[in-house]
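Chemist: Pasting the sequence and the predicted model now:
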Amino acid sequence: MTSNPAPEHDSSPDVHEDSLRASVAADFPRTVEQLKSLVSIPGIAWDSFDPEHLNRSAAAVADLVREAGIEDVQVLRVDNNGTPGGPAVVARRPARDGAPTVLLYAHHDVQPPGDPDLWESDPFTAQERNGRLYGRGAADDKAGIMAHIGALRALTDVLGEDSPVGVTLFIEGEEEAGSPTFRTFLETYQDLLRADVIVVADSGNWKVGVPALTTSLRGLVDGTVEVQVLDHAVHSGMFGGPVLDAPTLLARLIATFHNDAGDVAIEGLVSGDDAAVEYPEADFRADSSVLEGVRLAGTGSIASRLWTKPALSIIGIDVPTVAMSSNTIQPKARAKFSLRLAPGQSPEAAMEAIEAHVQANAPFGAKVTFTPGEQGNAFATDTSASAARTALWALERAWGVEPVESGMGGSIPFIADLVDLFPEAQILITGVEDPDSRAHSANESLDLNDFRNAILAEALLLARLGARQG
């Protein structure tokens, strides 16, 4: 593994590093207990779940923020075509003496727990095992909330009224449902949320014990492709042979999405091979649970395949299940694709490219219907900017090792809205997850040592931003 070196800052008394470290450590048991309490609230922003739990979750976060010493706290929401969005907590402490304002983002809603039989403990009863905290939302993203609150408590404990940095907390309540009202929320409360630096605590670290600043995100487009060969199903014995069924033809179409090496084979997509970090294949195989004997797809470095090249997955197929199958030639089959985009790729151009590919590769003249879905822009951090350099310094001081400037293969579509509406703000993407956190999966967990370091790093970042610019 290689990384770009963190900036060389002195650990001067202006940030009270030793005192902040001691304060975070002393407060950490309380912070963990409060995280456990948040995990116990099953706030899921999906229509099929009880919205009262989401309201309870927002109220609990608001209480924690007030307890941290911020009095200006509101629970707000906006409508999306007449449907109320998820409750968001917004809290403010104004800057003074010309210091910057920092917007601290996280989200309090969580993914559904999924199959309970896959969990080793109840998903909404946080449990400590071997230095990790298990539970739904323990990592994604209630730990992000508590990292913000813990950092603010340490800052107040050490500096009191002497901290000039302004802080706005924005704890969203519908991120796992796709943030349907996020853009409207930003537009409605733009003045309330305006900041010089935005910290999005919803990413991860390189591995346990090694922090990372996420400096690039892939964009995303998705949609569906339907293949039709008949007006209606027919008996496979009477008509099979001259007519291939729709699932077979859909499979042939899907097979054209990649070349023999496993690279995406759609013309017109941006692709790079310039990831600055080395990701050993053995580490990737262990982190991703690839089965022994499965050959990795694509060319170029592992890191570039994850961060700077496109990646296309089929995430759903509509065909009869095996249990409901019959001896008929299926007239239609449909698949949903998810295409991750390299930084620099226009989502609109990517959608046009995949539609053109689908139509050009319609198998056996089958009728192919392409339906575009969601799309989001990629993102890249200017790591030479002052806030990014300060963040890298804070990560190094908190962990005691050089941080990695890491890309992320996933997408955070709302980052594009932040860039659009707050173009002057420096955006930093941090987080508490590690490769074994299993966010969205059963047995989601959080490494508690890294959690404590994340709180300290954010406290140091806030202190240094206030000291340098106040």
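Modeler: Happy to help now that I have it.
Chemist: from here on, contacts and neighbour counts on C-alpha atoms
Modeler: Fine.
Chemist: any chance you could map the strands in the stretch 1-150 of the chain?
Modeler: Here the stretch 1-150 of the chain has its strands, by DSSP state E, counting those that start in this stretch, at 72-76, 79-80, 83-84, 88-93, 101-107, 127-129, 132-134.
Chemist: wait, which of those strands is closest to Asn205?
Modeler: Distance to Asn205, taken as CA to CA, is lowest for strand 132-134 among these, at 14.9 Å.
Chemist: And the contacts of the closest one?
Modeler: With contacts defined as CA atoms under 8 Å, 6 or more residues apart in numbering, strand 132-134 is touched by Ser121, Pro123, Ala126, Gln127, Glu128, Asn443, Glu444, Ser445, Leu446, Asp447, Leu448.
Chemist: In addition, the following structure is provided for comparison:
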Amino acid sequence: MTETSQSARPTDPELAGRLREAVQGGLPASIADLSALVRIPSVSWDAFDPAAVEASADAVAALVEGTGLFDEVRTSRAPIEGETLGHPAVLATRAAKDGRPTVLLYAHHDVQPQGDDELWETPPFEPTVRGDRLYGRGASDDKAGVMTHVAALRAVKEVLGDDLKVGIVLFIEGEEEFGSRSFTNFLAQHHDQLAADLIIVADADNWSTEIPALTVGLRGNVTFRLTVKTLEHASHSGMYGGAVPDGMMAMIRLLSTLHDDAGSVNVAGLTSRDAEYPDFPESQLREEAALLPGVAPIGTGHILSRLWSQPSITVTGIDAPSVANASNTLSPSTSVRISARVAPGQTADEAFEALRDHLLAHAPWGAVVEISDVDRGNPFLVDTSGWGFAEGMAALGEAWGAEPVETGIGGSIPFISDLHDAFPEAQILVTGVEDPDTRAHSPNESQHLGVFHRSILGEALLLARLDARRL
């Protein structure tokens, strides 16, 4: 019998029943602890108070310590560059016994900025339950991921107690939303403590609130600041307009070259990936993405191919005079923030070179093009052939009562490639607590509490399965 068919056996029914009871009994405390974490505005961006991220790390460390499972629990920082340190992460370790595997559980406790408060129906850092969802910044991305790990560990401790043999490393990062800038240094600094046979990253989506997913493909990303200059100083638009190109006009013309008439990316050198996809009708895209009536989707090919396996380019910000402050002048320069997603199969370096070459070659009217503040993250394809993936599929199926879907992600989790580079022998599972209506990074982010419950149970069942498995 193969490893995969062995691992496909159901969890012992008596053990599974006890874990279900433990997860159910602990759910009110898990929701309360998640709410307490949401109240901490742990935005990791430079413009925000780092003390909140420190408070969040301390709160997570206390929750982890409270499980009573770990040999050591600590907060730690690694350098970004020179003496500049990243935000604090929580690291906890428990050694494996009797030939059991070691599993690394990853999530992050930092969050995105709340954005415009007026777009929130309830205060972003005051967790609020409406219906079957808990609303608040970070309620799902990724403090629910943090609490999925903590709650699953509590349940496993309650049921298995001192008999628990699986090794566990818990790594809760503090700057994922700001580019994981100290991540590779953190991996090097704590390499021996982080080494594992299976890595579980709880930072992705489920297919729906009723059907779980394991993510097998992730796009990479390239982001940078693009500046277009045409004048040494602003000039009167009535005096010189019509003969002199302004920075805004040149930027608009340059950005228009990035897509064809269908809205597909039109940059030589950016590649796509061939794959098979489940059914995903346009009506589902319209609902999940909140497309306005009459607005057509862009691109060509299967919709999920456009979301998972083709490159995309988005302008996510622009520095320009506001409408309220507009004057009759020709702007000497305009800057935008470009966010490009890279299809699996191409490196972020290759994608950046293609984008840079395109922008320089298509600068209109000799405009000066400058590119700065570049960040890159590689795409990733999960190896689905190992025992870890089979165990994960089985555990999620038992917990949810539905067969998991293998999905891609249009967004990027670049640090997964870093994990693979640091621990090439480790298998990787990308799980999640989000669903299509989570609205991560957006106003009114929320966590579906039924998904939260099933995610905790799925991880608890997986840990129990790993505890019974010898390497």
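Modeler: On my side now, so go ahead. The structure presented is a predicted model; accordingly, all values stated were derived computationally and were not measured.
Chemist: Need the strands of the stretch 1-150 of structure 1 in CSV (columns: mean neighbour count and distance to Ala463 of structure 1).
Modeler: Converted to CSV, these look like this (neighbours: other CA atoms under 10 Å; distance: least, CA to CA, whole Å):
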stretch, mean neighbour count, distance to Ala463 of structure 1
strand 72-76, 17, 21
strand 79-80, 13, 37
strand 83-84, 10, 37
strand 88-93, 24, 14
strand 101-107, 25, 11
strand 127-129, 14, 31
strand 132-134, 23, 28
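Chemist: looking at these, which is closest to Asp140 of structure 1?
Modeler: Comparison of those against Asp140 of structure 1 by CA to CA identifies strand 101-107 as nearest, at 8.2 Å.
Chemist: which residues does Val259 of structure 1 contact?
Modeler: Just so we're on the same page, residue 259 of structure 1 is Asn rather than Val. Here Asn259 of structure 1 is in contact with Ala265 (CA under 8 Å, 6+ apart).
Chemist: so can I have TSV of the strands of the stretch 1-150 of structure 1 showing distance to Ile149 of structure 1?
Modeler: Shown next, in TSV, are those (distance: least, CA to CA, whole Å):
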stretch	distance to Ile149 of structure 1
strand 72-76	13
strand 79-80	28
strand 83-84	27
strand 88-93	11
strand 101-107	10
strand 127-129	21
strand 132-134	18
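Chemist: What lines up with Gly240 of structure 1 in structure 2?
Modeler: Counting by TM-score structural alignment, Gly240 of structure 1 corresponds to Gly241 in structure 2.
Chemist: how many neighbours does the residue nearest to its match when sequence neighbours are not counted have?
Modeler: Residue nearest to Gly241 of structure 2 in three dimensions, not counting chain neighbours: Leu330, with 7.3 Å by CA to CA, 6 or more residues apart in numbering. Residues lying near Leu330 of structure 2 (other CA atoms under 10 Å) number 23.
Chemist: was I right about Leu330 of structure 2 contacting Asp246?
Modeler: Yes - contact criterion CA atoms under 8 Å: Leu330 of structure 2 and Asp246 qualify, at 5.1 Å.
Chemist: ok so, going back, next up, the contacts around the residue nearest to Gly241 of structure 2.
Modeler: Leu330 of structure 2 is in contact with Ala234, Ser235, His236, Ser237, Gly241, Pro245, Asp246, Gly247, counting by CA under 8 Å, 6+ apart.
Chemist: which residues sit in contact with the last one?
Modeler: For Gly247 of structure 2, the contact set (CA under 8 Å, 6+ apart) comprises Val228, Lys229, Thr230, Leu231, Leu330, Ser331, Pro332, Ser333, Thr334, Ala367.
Chemist: Swap in 6 Å and give it another go.
Modeler: Residues near Gly247 of structure 2 by CA atoms under 6 Å, 6 or more residues apart in numbering: Val228, Lys229, Thr230, Ser331, Pro332, Ser333, Thr334.
Chemist: Any chance of those residues in TSV with secondary structure and distance to Thr93 of structure 2 as columns?
Modeler: Listed next are these as TSV, based on DSSP: H, G, I helix; E, B strand; the rest coil; distance: CA to CA, whole Å:
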residue	secondary structure	distance to Thr93 of structure 2
Val228	strand	50
Lys229	strand	53
Thr230	coil	56
Ser331	coil	56
Pro332	coil	55
Ser333	strand	52
Thr334	strand	49
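Chemist: Of all pairs in those residues, which one is the farthest apart?
Modeler: Once CA to CA is applied, the contacts of Gly247 of structure 2 give Val228 and Ser331 as the farthest pair, at 10.3 Å.
Chemist: Which residues outside stretch 402-415 of structure 1 are in contact with it?
Modeler: 3, 211-219, 306-307, 376, 396.
Chemist: which part of structure 2 lines up with it?
Modeler: Using TM-score structural alignment, stretch 402-415 of structure 1 pairs with 403-416 in structure 2.
Chemist: how far does the matching stretch sit from the chain's center?
Modeler: Remark: stretch 403-416 of structure 2 is offset 9 Å from the chain centroid, using CA atoms, centre = their mean, to the nearest Å.
Chemist: Could you tell me the end-to-end distance of stretch 35-52 of structure 2?
Modeler: Length of stretch 35-52 of structure 2, first residue to last, CA to CA, to the nearest Å: 15 Å.
Chemist: now swap in stretch 69-87 of structure 2 and tell me
Modeler: End-to-end distance of stretch 69-87 of structure 2 (CA to CA): 25 Å.
Chemist: Next: stretch 125-140 of structure 2.
Modeler: 13 Å.
Chemist: hang on, Arg93 of structure 1 packs against Val167?
Modeler: Yes - Arg93 of structure 1 lies in contact with Val167 (CA atoms under 6 Å); the separation is 5.2 Å.
Chemist: where along structure 1 do the helices fall?
Modeler: 17-39, 51-67, 142-159, 182-188, 190-193, 236-239, 246-255, 281-288, 302-307, 347-360, 386-399, 414-421, 448-469 (DSSP state H).
Chemist: Which stretch among those approaches Ile171 of structure 1 most closely?
Modeler: Evaluated with CA to CA, these place helix 142-159 nearest to Ile171 of structure 1, the distance being 7.2 Å.
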